[in-house]
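Colleague: No sequence on hand, only this structure:
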């Protein structure tokens, strides 16, 4: 059963916004269930699910060198406002390491769990101060039900609200923000890194947390070294500004890398009964790639392919894109690909429309 939807113009194409009267889907479950299997066979035959050990060896080595080199430059520059440039550079390095941790969480780098976990903990917890185990679990829940109001933690109404139903149920700060949340979105991203740090600690303080001891020890070690180095090299005023710039830009970079992927795409509810392929494709948006965009966004601009094949090594996503796009055209599934700037426009317009009732 699928809900009847009314068409809305969105970014030069039609997207679907839900109403509540269900109708029978035009394709059977049996037919739709086999669609992904046929696509997976094509992708597998092209060798795109094969591991890329040389690529990841080079990528991780370059990221590690940039990380260690950045802190060496920080120590060399010393007591100077030029450290704000170092803060900006380290925000880029931290985000790139976050992309590597993301790939490790999806088992794109190693086939087995143990080396993926070890590398993920070293990069995530110790390197950038994010609870890798907690974030990976949350991110896998997102992959299982992207843009689903009830099951995707990335569209839970914490501060930003993502649907009109969430606006109707909102109160307090989310309701205050929702009125003009499109204008609040980018300023709020300056707090995103701090939010992830705090959420990591909160998750690890729960008795049910897996690997609680090692993860917490690595996370604490990161912040002892991080704050210790910053406040040892810089006087307190420059240190505070460095922290604000570094963590603020880190949060913005993370936010602008993930926002184009799903924000402004259809939000699903329990009434939506979609097979795996349609659930992933219809809620995801691709950003047209080029070498710079691919590196800057950690190749997550091929979001549709990534959601269909989350364990596909990142450098293979670009090659998979035309295969997936052609296949979606063959079976009549909408496939959205747009430019980077337009992807932000679509996301912001959606946030603004969601809050319209409060205006």
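Modeller: Perfect, I can see it now. Keep in mind the model is a prediction, meaning the values are calculated, not measured.

Colleague: hey, let's count contacts and neighbours off CA atoms from now on
Modeller: OK.

Colleague: can you pull out the helices in the stretch 51-200 of the chain?
Modeller: 53-77, 83-105, 113-121, 132-144, 164-169, 173-178, 181-189, 192-204 (DSSP state H, counting those that start in this stretch).

Colleague: Identify whichever of those lies nearest to residue 3.
Modeller: Residue 3 sits nearest to helix 164-169 of all the helices of the stretch 51-200 of the chain, at 14.9 Å, using CA to CA.

Colleague: which outside residues touch the closest one?
Modeller: Helix 164-169 is touched from outside by 157, 161, 175, 178, 354, 355, with contacts defined as CA atoms under 8 Å, 6 or more residues apart in numbering.

Colleague: And for stretch 13-21?
Modeller: 3, 4, 5, 6, 7, 8, 9, 265, 266.

Colleague: Now the third one: closest residue in space, sequence neighbours ignored.
Modeller: For residue 5, the nearest residue in space outside its immediate sequence neighbours is residue 18; the separation is 4.6 Å by CA to CA, 6 or more residues apart in numbering.

Colleague: I'd assumed that neighbour was in a strand, is it?
Modeller: Yes. With DSSP: H, G, I helix; E, B strand; the rest coil as the criterion, residue 18 is part of a strand.

Colleague: ok, it to residue 146 distance?
Modeller: Residue 18 sits 16 Å away from residue 146, taking CA to CA, to the nearest Å as the criterion.

Colleague: Contacts only, for the nearest residue to residue 212 once chain neighbours are set aside.
Modeller: Using CA to CA, 6+ apart and skipping the chain neighbours, the partner closest in space to residue 212 is residue 204 (5.7 Å). Residues counted as contacts of residue 204 (CA under 8 Å, 6+ apart) are 131, 134, 212, 215, 216.

Colleague: let's bring in a second one:
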């Protein structure tokens, strides 16, 4: 596994005798080390210092993390100093490697060639015009919403809800922009991406950038993986996939009537995720890990909201407006993101190749001006998961090449209509609920 061209500096770790240490995969799995391009790294102590959080590293121990590593790290020179200290040797090519593993290695090489093609096509280069217009959209909509509230307040309910629509759109579109900044795909400078990320997600949206990074990259590393992807951890309320519902059903566990989850899902998670659950989780996270800077940045959001709306609506009215905006934003967010993941395979981590993992857990929605805008180009969810640092306005350009690689290896490339993707949320919840019900009553 991972025998492509070297992707990290080849800094040899010598044993006492001066020879490079060679490890077998059984040793690597037992000691929970990580392999990147055939080099073995001991991340036991470093995991606590990892900028992306320790869990994302620990979720990849005992595995070849080459493609995940190159996909998440934009500046290879920056991580070189860490790799030098962590390298302990190389992995030996086992003689009993089977056909499946050879195929996995071949796919890895082809994916790396695809990445090189994307680099030659300048697809990792962001468009200043695209992101400038996107940010301008936020300012204009926010000003319109504020002006309508200032002029009418509660006096004209039609004007009030037009203002709410503008503010909801501002928050939803800011969500897509902060997502791009969090993935370091807007500016060449990593520091500038981080700074702008705090401006957008903290000051404009009122959420923690550090908490978002910590959670979101776990999802990207192991999408739809039970116990590893935080985005599917709702076992008390909903059961997803085929394996988990059967396991829970056989244990005769059932906090709720999961065979009806396709109905109550739409009236439970979407209304509370952004306005309540995300806020509570965020503050618990910031207090636990003492994220003082994020707290200070978020204070700017509340100051901004106070001066924009309290003079017209009063304190209680401004709070109500904030909740109402986040209520509708939550539906927008869940609909746009979960239609690409919930209906796909949900299982325990199978240690598959990076390419295959993303394709079986992710699907696309057909391209159109509306679909691109409303989903923040995450209708190209497959390409985004394969190349997280690629600016979203370039995702459609690499899509044909991704399809060709899928055809070569017989991997299904799913692209749905918006309506079908929406209905599939209902369908997958219904199927999972029925699996639980049958197992529970057997």
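Modeller: Ah, there it is. Since the structure is predicted, the reported quantities are computational estimates derived from the model, not experimental observations.

Colleague: So which of the helices of the stretch 51-200 of the first structure is the most surrounded?
Modeller: Using mean count of other CA atoms under 10 Å, the stretch among the helices of the stretch 51-200 of the first structure with the greatest mean number of neighbours is helix 83-105 (a mean of 22).

Colleague: got the contact list for that one?
Modeller: The contact list for helix 83-105 of the first structure, computed with CA under 8 Å, 6+ apart, reads 60, 63, 66-67, 70, 73-74, 77, 109-110, 116-117, 119-120, 123-124, 127-128, 132, 136, 241-243, 245-247, 249-250, 253-254, 298, 311, 313-314.

Colleague: Pull the distance from the longest strand seen in the second structure to the chain's centre.
Modeller: If you go by DSSP state E, the second structure has its longest strand at strand 87-91. Centroid separation for strand 87-91 of the second structure versus its chain: 30 Å, with CA atoms, centre = their mean, to the nearest Å.

Colleague: so where is it in the first structure?
Modeller: On the first structure, no counterpart of strand 87-91 of the second structure exists by TM-score structural alignment.

Colleague: elements contacting that strand?
Modeller: Judged by 3 or more CA pairs under 8 Å, 6 or more residues apart in numbering; DSSP states H and E, strand 87-91 of the second structure is in contact with strand 22-23, strand 39-41.

Colleague: helices and strands around the shortest one, which ones?
Modeller: If you count contacts as 3+ CA pairs under 8 Å, 6+ apart, strand 22-23 of the second structure packs onto strand 87-91.

Colleague: Next SSE downstream of the strand it packs on?
Modeller: Toward the C-terminus, strand 87-91 of the second structure is succeeded by helix 99-120 as the next helix or strand (DSSP states H and E).

Colleague: Sketch out the strands for the stretch 251-359 of the first structure, chain order is fine.
Modeller: In order along the chain, the stretch 251-359 of the first structure carries the following strands (DSSP state E, counting those that start in this stretch): 286-287, 337-338.

Colleague: among the ones you listed, which is the most enclosed?
Modeller: Across those, averaging neighbours per residue (mean count of other CA under 10 Å) puts strand 286-287 on top, at a mean of 24.

Colleague: In the second structure, what range does it match?
Modeller: Residue span in the second structure matched to strand 286-287 of the first structure, by TM-score structural alignment: 364-365.

Colleague: Dump the helices and strands packed on strand 87-91 of the second structure into CSV; add mean neighbour count and distance to residue 404 of the second structure as well.
Modeller: Shown next, in CSV, are those (neighbours: other CA atoms under 10 Å; distance: least, CA to CA, whole Å):
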stretch, mean neighbour count, distance to residue 404 of the second structure
strand 22-23, 15, 35
strand 39-41, 25, 30
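
Colleague: Please convert those strands to a markdown table, extending it with distance to residue 125 of the second structure.
Modeller: Below are those laid out as a markdown table (distance: least, CA to CA, whole Å):
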| stretch | distance to residue 125 of the second structure |
| --- | --- |
| strand 22-23 | 38 |
| strand 39-41 | 29 |
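
Colleague: Which one of those strands lies nearest to residue 301 of the second structure?
Modeller: strand 39-41 (41.3 Å).

Colleague: give me the stretch of the first structure that the closest one matches.
Modeller: Strand 39-41 of the second structure corresponds to no residues in the first structure, going by TM-score structural alignment.

Colleague: Now the element after that strand, going C-ward?
Modeller: Downstream of strand 39-41 of the second structure, the next assigned helix or strand under DSSP H and E is helix 54-58.

Colleague: following that next one, which helix or strand comes up?
Modeller: Reading on from helix 54-58 of the second structure to the C-terminus, the next helix or strand found by DSSP H and E is helix 66-72.
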